[in-house]
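In: My questions are about this predicted structure, shown below with the sequence.
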Amino acid sequence: MNSRIEYIDRLKGFAILLVVIGHFIECNVVKGYLHPLYSFIYFFHMPLFMFISGYVAKKYLKVELAKPKEAFTFINKKIRSLIIPYLTWSLLIPMCFLSYNFKFDLFSRFEYLIFHHTYLWFLTTLFYLSLLFLVYEIISKILLKFKGGRILCITILYITTMFLYHIFPNVVIKSIFGYFPFYFLGVIIAQFKRAEDLYCNKIAFGIFTIAFLIIPVHFNYFETEFYRIIKAIVSFAAIPTIYYLSRFMRWNTIIDNQIQLWGRNSLVIYVTQWNLLHIFTINLPLYTSTFSLILVSFILSLFIGYACILIGNVIKYSPIIDLLIYGRKSK
């Protein structure tokens, strides 16, 4: 599909900006994970990205994935756009450019990349969720004759994922299990107009916005079971708020164009920014005021993001490198 949907690019642009700001705080503030701004962002920014991914997967789908040929094409595309960049940044680049401290053991390295998280964990989690989406598309065709067949299919897949997590409780399956609801929320909103009308209307926007802005103020972000529940609540409130603003709000043309530019380059920014952030470090103290940190992190995150886009535009001139680093197929 060549034409792009503007509000989706806005959503992606806003989400990737939050990712860069969050990583900036993590890399540049002493014990940045304790800062309120970090906590606020980390409550919802990756669930938002997963929602967008599920929404895009269904919204842009124009083929019958139940057909073997289309299913193979779908898997091939996901390997190209997600797994190849993941392996390049996690394996080839460290081996070629960081060889002075990179111990190469093919088996152990692949084992680590498959069963553990790296800073590019989002790519592998999204790949596995995309495979579950493929299974959903295939099974839901069989269950169409039953009322609520699609919801039943999602429920079965979620229970299966939960079962696997309890049998094999590693971080990869935990991540798939944790982000499954947000990814498939995006699928449902894209597929069912009624669901979108119920979840993303003006009244819901007002209620969810209040919850989204108030709840995170009273909690810091920590990886505990209680805070995962709070994170889920905040995320389910944040998603319709940001979706509604991206789709229905009138935007300044200049700002809108830049947000969409970031959205179109979200993958480029995501895989590149972590390395740039480790080049430019300023070590701000934890007691930095929230306003000052917002100002500094926003300005420097813009610089990092545009640097990533520039790098991506240069890489385009080499189709092979572009494929390896960003998973993009030359036109």
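Out: On my side now, so go ahead. Only a predicted model underlies this, so the values are computations on that prediction, with no experimental measurement involved.
In: CA atoms for contacts and neighbours, from now on please.
Out: Will do.
In: ok, the residue of the chain most remote from its centre - contacts?
Out: Distance from the C-alpha centroid of the chain, by CA atoms, centre = their mean, peaks at K145 (33.2 Å). Contact analysis of K145 by CA atoms under 8 Å, 6 or more residues apart in numbering lists nothing.
In: Any figure for the gap between N28 and I282?
Out: Using CA to CA, to the nearest Å, N28 is found at 6 Å from I282.
In: if you count what's nearby, which of those two comes out ahead?
Out: Using other CA atoms under 10 Å as the criterion, N28 and I282 rank with N28 on top: 19 against 12.
In: What ranges does the stretch 1-150 of the chain have for its strands?
Out: Under the criterion DSSP state E, counting those that start in this stretch, the stretch 1-150 of the chain carries no strands.
In: residue ranges for the helices of it, please.
Out: 6-28, 36-42, 45-59, 68-78, 84-87, 93-97, 106-115, 121-143, 149-167 (DSSP state H, counting those that start in this stretch).
In: And the stretch 201-331 of the chain, by the same measure?
Out: 202-214, 225-248, 253-264, 266-277, 290-315, 319-326.
In: just so I know, which of the ones you listed lies nearest I52?
Out: Nearest of the helices of the stretch 201-331 of the chain to I52, taken as CA to CA: helix 225-248 at 9.1 Å.
In: Please state the offset of that closest one from the chain centre?
Out: The offset between the C-alpha centroid of helix 225-248 and the centroid of the whole chain comes to 14 Å, using CA atoms, centre = their mean, to the nearest Å.
In: if we can go back for a sec, can you redo the helices of the stretch 1-150 of the chain as CSV with distance to R194?
Out: Shown next, in CSV, are those (distance: least, CA to CA, whole Å):
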stretch, distance to R194
helix 6-28, 19
helix 36-42, 29
helix 45-59, 15
helix 68-78, 27
helix 84-87, 37
helix 93-97, 46
helix 106-115, 38
helix 121-143, 18
helix 149-167, 14
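In: looking at those helices, which is closest to G186?
Out: helix 45-59 (4.0 Å).
In: these two touch, right, Q273 and Y306?
Out: No. The criterion here is CA atoms under 8 Å, and Q273 misses it with Y306 at 9.8 Å.
In: So if I had to pick from these two, which one is more boxed in?
Out: In terms of neighbours (other CA under 10 Å), Q273 is the more surrounded of Q273 and Y306; the figures are 22 against 18.
In: another one to put next to it:
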Amino acid sequence: MQAKTENRNQFVDIMRGIAMLLVVLQHTMSGCTVGAENTFVFNIAWSLQMPLFILISGYVTKYSRPISNSKGLWKYVKRRTVAYMLPWAVWSFLVRGIIFEEDGFLNVKHLLWNMDSGYWFLATIWTISMIFGIASFIAERVSKENLLKKQTVLLGCYLVGMVLLVGIGAILGLSFFAIKLTLYYMPFYYAGFLYGQFDDRMKESEIGKKIIDSVVAICFVVWLFVILRFPLYEMSDGGFAIILRAATSLAGCIAVCGLCRGIFSSKIGGGYSCMGRRALVGSVSHALSASQLDQVGQSADSVQSGGAEPGSGQLCGYGSTYCDGNSDDEPKCRAELCINRKEKVSEFLLWAGKQSLEIYMMHGLLLNIFKSSVAIQFSSIEGYLLTAGNFALTVGLCAVVIRLLGQNAVLKKVLNIR
């Protein structure tokens, strides 16, 4: 499948950004404090982060072209290998192994059988992509016209790929090349792909929208119910625990995607940004007319990031409206400032989503800088402050390093900085 780069779905990048920030948060909690693994916050982050990444990766296959011949399959394999395994090799051997002198990353055998000590996600997503790409190629060749037959063949080939992985794992061990993790996350990838096939059709009808809302609501309740009662991360790897984890994570991902879609639109910086008319009217103290809402939406880009709150006696950016807390234009100011805040949050998440690979590769190295020599309990004021501070510093440093490395063409190419 040859991916299209035009008309990029920005909501997908926002969800990637949320997932990536959850990864950093979880690693900050477990790396900088003790006792975080059995807390509610850790349960939230752990149940969503990687499952959400994999689910989104499956979803975006809807924007790919079918693989109709062997030449297209070769291009697909080459492109995905370069995109995933080249960064894995460079950051594992060159950066972590040679530059930072982490001996484990220079021991190939140790690394291949202990992928979870490094960048296992890249190996997992590469393996899943290879199996899915080959399955898609076979399905396309067997049946181009009959959609049901094509989907059946694709699913069958995908399951055969899982069986082959089990066979390899039985011989070499499930820890080899992160096979255990790959098998766990393969259903998430297929679930994302499946939803992507029917997403647009469901939204075209009122019944479809009601079904989506109902599913999101049920998934949210189920996810919240489970993570409040079960320490998912600390459960043993028995059959019940694996099924419970997977079902809970899938429900959580569906709930988060569905709820966030109501906050963030698929386009940033235009029209109503991340809020619809109904949500916008609900955010002000007085309902605005349709023409006023249009003016508010069109003027959102002109608001300065340091815009003042209504009542502070400063210009709010809505034309030359003066917000003093008593002005008749206060609803307009509130609406515009609300849009501006939403846009800033959206832009931050969008940045994290677009730079998710770079953040994933370097955040662990940066977190080591802030590790405390004293064990601090997470469930304490000191633990909360340490986690929040280290999280903010790590994300901030990632932004700085990404910006600096991006200024050099050689480093940008070698380290896969976008």
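Out: In hand now; what should we look at? No experiment lies behind these values; they were computed from the predicted model shown.
In: How close are the two chains, by TM-score?
Out: Once superposed, the chains reach a TM-score of 0.86 (TM-score structural alignment, normalised by the length of the first structure), with 321 aligned residues with a CA RMSD of 2.7 Å.
In: How about the residue nearest the centre of the first structure, nearest residue that isn't a chain neighbour?
Out: Most central in the first structure under CA atoms, centre = their mean is F49, positioned 3.3 Å from the mean C-alpha point. In space, and not counting its chain neighbours, F49 of the first structure is closest to A15: 6.2 Å by CA to CA, 6 or more residues apart in numbering.
In: Tell me the residue in the second structure aligned with that neighbour.
Out: Following TM-score structural alignment, the counterpart assigned to A15 of the first structure within the second structure is A19.
In: so who does that match touch?
Out: Neighbours of A19 of the second structure in contact, by CA under 8 Å, 6+ apart: L48, Q49, M50, L52, F53.
In: That one and N9 of the second structure: what is the separation?
Out: As judged by CA to CA, A19 of the second structure and N9 of the second structure stand 16 Å apart.
In: For burial, what's the neighbour tally of F72 of the first structure?
Out: With other CA under 10 Å as criterion, F72 of the first structure counts 12.
In: residue in the second structure matching it?
Out: Under the alignment (TM-score structural alignment), F72 of the first structure maps onto W74 of the second structure.
In: Go through stretch 30-41 of the second structure and flag the buried ones.
Out: G31, C32, T33, A36, E37 (16 or more other CA atoms under 10 Å).
In: do the same with stretch 256-268 of the first structure
Out: Residues D256, N257, I259, Q260, L261, W262, G263, R264, N265, S266, L267, V268 are the ones in stretch 256-268 of the first structure that count as buried (16+ other CA under 10 Å).
In: any idea what M162 of the second structure aligns with in the first structure?
Out: Checking TM-score structural alignment: M162 of the second structure goes with Y158.
In: on that earlier part again, if we compare the helices of the stretch 201-331 of the first structure, which one ends up closest to I154 of the first structure?
Out: helix 225-248 (17.5 Å).
In: residues contacting L276 of the first structure?
Out: L276 of the first structure touches I304, counting by CA under 8 Å, 6+ apart.
In: how close does it sit to I304 of the first structure?
Out: L276 of the first structure is 7 Å from I304 of the first structure, by CA to CA.
In: And for F163 of the first structure?
Out: Between F163 of the first structure and I304 of the first structure the computed distance is 40 Å (CA to CA).
In: quick one, which of those two is more surrounded?
Out: More crowded of F163 of the first structure and I304, by other CA under 10 Å: I304, with 23 against 13.
In: Test my guess that that one contacts T272.
Out: No. Taking contacts as CA under 8 Å, I304 of the first structure lies outside contact range of T272: 9.1 Å.
In: Please say which position in the second structure L48 of the first structure maps to.
Out: So, by TM-score structural alignment, L48 of the first structure is matched to L52.
In: Kindly confirm whether my reading is correct that that match touches C253.
Out: Yes. L52 of the second structure lies in contact with C253 (CA under 8 Å); the separation is 5.6 Å.
In: how about L37 of the first structure, what's its partner in the second structure?
Out: Taking TM-score structural alignment, the alignment pairs L37 of the first structure with V41 from the second structure.
In: again, but for T281 of the first structure
Out: That one, T281 of the first structure, aligns with K371 by TM-score structural alignment.
In: Could you pull up the residues touching the residue nearest to that match when sequence neighbours are not counted?
Out: In space, and not counting its chain neighbours, K371 of the second structure is closest to C32: 5.3 Å by CA to CA, 6+ apart. Contact partners of C32 of the second structure, counting by CA under 8 Å, 6+ apart, are F370, K371, S372, I376, L386, T387.
In: Just the buried subset of those, please.
Out: F370, I376, L386, T387.
In: Would you reformat those residues as JSON lines and include distance to R334 of the second structure?
Out: Putting those into JSON lines (distance: CA to CA, whole Å) gives the following:
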{"residue": "F370", "distance to R334 of the second structure": "39"}
{"residue": "I376", "distance to R334 of the second structure": "41"}
{"residue": "L386", "distance to R334 of the second structure": "34"}
{"residue": "T387", "distance to R334 of the second structure": "33"}
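In: Nearest to A335 of the second structure among the residues you listed?
Out: Closest to A335 of the second structure, out of all of those and judged by CA to CA, is T387, at 33.2 Å.
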